[in-house]
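Participant: Sequence first, then the predicted structure:
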Amino acid sequence: MALMITDECINCDVCEPECPNGAISQGDEIYVIDSNLCTECVGHFDEPQCRLVCPVDCIPNDPEHAESSEQLMTKYKRLSGLVG
């Protein structure tokens, strides 16, 4: 399941550089996560790095983008160029 950033975001700028897939960017008002790029850090780390550094705990799972661990690994491989 991809992650999302809620409106509790305080724009502290700590999550964006932690994302190994470049899925986090500054939106109109708060940071946003591109669900096409978010793998919850599967393939890179044991847990989502953005969640580890977020001081306000505003990065839950995105219920509109449910994905299994296997789907996240497939996405990671595709994004990393490991599969075509």
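Facilitator: Happy to help now that I have it. The structure displayed is predicted, hence computed values, not measured ones.
Participant: can we go C-alpha only for contacts and neighbour counts from here?
Facilitator: Fine.
Participant: Can you classify residue 25 by secondary structure?
Facilitator: On the three-state scheme (DSSP: H, G, I helix; E, B strand; the rest coil), residue 25 is labelled strand.
Participant: Compute the number of surrounding residues for residue 24.
Facilitator: 23 (other C-alpha atoms under 10 Å).
Participant: do the same with residue 69
Facilitator: 13.
Participant: give the contact list for it.
Facilitator: The contact partners of residue 69, taken as C-alpha atoms under 8 Å, 6 or more residues apart in numbering, are 1, 42.
Participant: measure it to residue 28 for me?
Facilitator: Distance, residue 69 to residue 28, using C-alpha to C-alpha, to the nearest Å: 30 Å.
Participant: Same question for residue 65.
Facilitator: Distance from residue 65 to residue 28, by C-alpha to C-alpha: 21 Å.
Participant: Structure two is appended below for comparative analysis:
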Amino acid sequence: MAIKITEECINCGACEPECPNNAIYEGGVEWAIADGTTVKGSYTLIDGSQVDAAAKQSPLSMDTYYITPNKCTECQGFHEEPQCASVCPVDCCVPDDMYQETVDDLMARKDRLHS
């Protein structure tokens, strides 16, 4: 399952540089699949929709840092644990129950993002 950032976020930014998938963005900043990945061309999002990897998507939060589940792999294939959670001083990086995924699902996403 993906990780999410809760409303307890203090906007310290410690999590953003730790993400190997560039899935963490400052509040109000648009995101794209291509940011920090090797993806080019068409990409299928979790909801099944197709987007151009370079196309900017609407921010998921305007006020606090956020993690796009379309890029989060819980650091599978990179680290033993999600790095955002390990560096967060207020423990606001938690599992997102809306996205139930297996380790195989997360590894497949990692491979698609960094082929």
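Facilitator: Thanks, I have the structure now. Here the structure is a predicted model, which is why all the values come from computation and not from measurement.
Participant: What does the superposition give as a TM-score?
Facilitator: The TM-score (TM-score structural alignment, normalised by the length of structure 1) is 0.94; 81 aligned residues with a C-alpha RMSD of 0.6 Å.
Participant: which residues in structure 1 does the top helix by length along structure 2 align to?
Facilitator: Of all segments of type helix in structure 2, defined using DSSP state H, the longest is helix 103-113. Using TM-score structural alignment, helix 103-113 of structure 2 lines up with residues 69-79 of structure 1.
Participant: need the contact list for the spatially most central residue of structure 1.
Facilitator: Nearest residue to the geometric centre of structure 1 (C-alpha atoms, centre = their mean): residue 38, 4.1 Å. Counting by C-alpha under 8 Å, 6+ apart, residue 38 of structure 1 makes contact with 2-3, 21, 23.
Participant: again, but for residue 91 of structure 2
Facilitator: Per C-alpha under 8 Å, 6+ apart, neighbours of residue 91 of structure 2: residue 85.
Participant: I'd like to know how many residues surround residue 98 of structure 2.
Facilitator: 11.
Participant: Contacts only, for it.
Facilitator: So residue 98 of structure 2 contacts residue 1 (C-alpha under 8 Å, 6+ apart).
Participant: Stretch 31-39 of structure 1 corresponds to what range in structure 2?
Facilitator: Under the alignment (TM-score structural alignment), stretch 31-39 of structure 1 falls on residues 65-73 in structure 2.
Participant: just to revisit the earlier point, quick one: which of residue 65 and residue 28 of structure 1 has more around it?
Facilitator: A count of neighbours by other C-alpha under 10 Å puts residue 65 above the other of residue 65 of structure 1 and residue 28, at 13 against 7.
Participant: Wait, that one touches residue 36, no?
Facilitator: No. Contact criterion C-alpha atoms under 8 Å: residue 65 of structure 1 and residue 36 do not qualify, at 9.2 Å.
Participant: Which stretches in structure 2 count as strands?
Facilitator: Counting by DSSP state E, structure 2 has strands at residues 3-5, 24-25, 42-44, 50-52, 66-67, 93-95.
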